[in-house]
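Undergrad: got a predicted model here, sequence first, then my questions.
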Amino acid sequence: MILCAPLSLPAGTLPKSMSDVAELENFVIQDCGSCHGLALKGGLGPPLRPENLDHLPEAAIAAIIREGIPGTAMPPWKPLLTPADIEWISHQLKTGKLVSP
């Protein structure tokens, strides 16, 4: 588990507590991983590893998480995640801090 990862984000985008970090890490691995693979190497959905996301800025990743992709299995997560949660997840995905080598 990566507990120091939020320290690399600008103030205002941090989860409220370390338990929030653990919950978000679990969310990415379990909920996102259910379609994108538990190692985020792809499955029903595309891989979510840094090398697969290098063409997308963090803001685009956040928009996809927030709004989903119509006509696909990717749902909008804005009803369940706060904007700060979405920004944190986007940063973690872009930098690869939630994937093992």
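TA: Everything's here; your move. As the structure is a computational prediction, the values presented were derived from the model and not from experiment.
Undergrad: contacts and neighbour counts: CA atoms only from here.
TA: Will do.
Undergrad: for this structure, which helix is longest?
TA: Longest helix in the chain, counting residues (DSSP state H): helix 83-95.
Undergrad: want to compare, so here's the second one:
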Amino acid sequence: MTRIIVAITAILLAGIGSVVSAEVPLQRQTELLHLLKHDCGSCHGMRLEGGLGPALTAQRLAPYGIDFLALTIIQGRPGTPMPPWRPFISEHEARWLAQQLKQGIRP
């Protein structure tokens, strides 16, 4: 019984850690959402429903994990028009942005 409680506690704490690690200061969130609308939107569509790049809707991104999406944001996609955004945002911010996209945010 003790092992089960310890296992459940560990799982819950792991989930809380990922939420806490995704926190970004409010001012920076505003800047990232502006970037999403104006920079990402120029290829992915102003409503993120697709354009030169694929749609960034929650439904379209559902099969992909946060880590994969954040890595795509940071490193870009070689052989495609998707540029690396590492010079402009941190990995932490890319994870936050990926979480927002997976939750269906619209700029």
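TA: The structure has been received and is ready for your questions. What you see is a predicted model, and the numbers here were worked out from it, not measured in a lab.
Undergrad: list the helices and strands the longest helix of the first structure packs on?
TA: Helices and strands touching helix 83-95 of the first structure, by 3 or more C-alpha pairs under 8 Å, 6 or more residues apart in numbering; DSSP states H and E, are helix 50-53, helix 58-67.
Undergrad: what span of the second structure is the longest one aligned with?
TA: Spelled out, that is helix 58-67 of the first structure. On the second structure, the counterpart of helix 58-67 of the first structure by TM-score structural alignment is residues 66-75.
Undergrad: longest helix in the second structure, please.
TA: Longest helix in the second structure, counting residues (DSSP H): helix 2-21.
Undergrad: right, and the helix or strand after that one?
TA: Using DSSP states H and E, the helix or strand that follows helix 2-21 of the second structure in sequence is helix 26-35.
Undergrad: that following helix versus helix 91-102: what angle between them?
TA: 60 degrees (axes from the mean of the first three to the mean of the last three C-alpha atoms, to 10 degrees).
Undergrad: and helix 26-35 of the second structure against the first structure, how far off on average?
TA: Aligned to the first structure and superposed, helix 26-35 of the second structure gives a mean residue distance of 1.0 Å (mean C-alpha distance after the TM-score superposition for the first structure).
Undergrad: list the buried ones in that helix?
TA: Leu32, Leu33, Leu35 (16 or more other C-alpha atoms under 10 Å).
Undergrad: can you check stretch 42-51 of the second structure too?
TA: For stretch 42-51 of the second structure, burial by neighbour count (16+ other C-alpha under 10 Å) applies to Ser42, Cys43, His44, Gly45, Met46, Arg47, Leu48, Glu49, Gly50.
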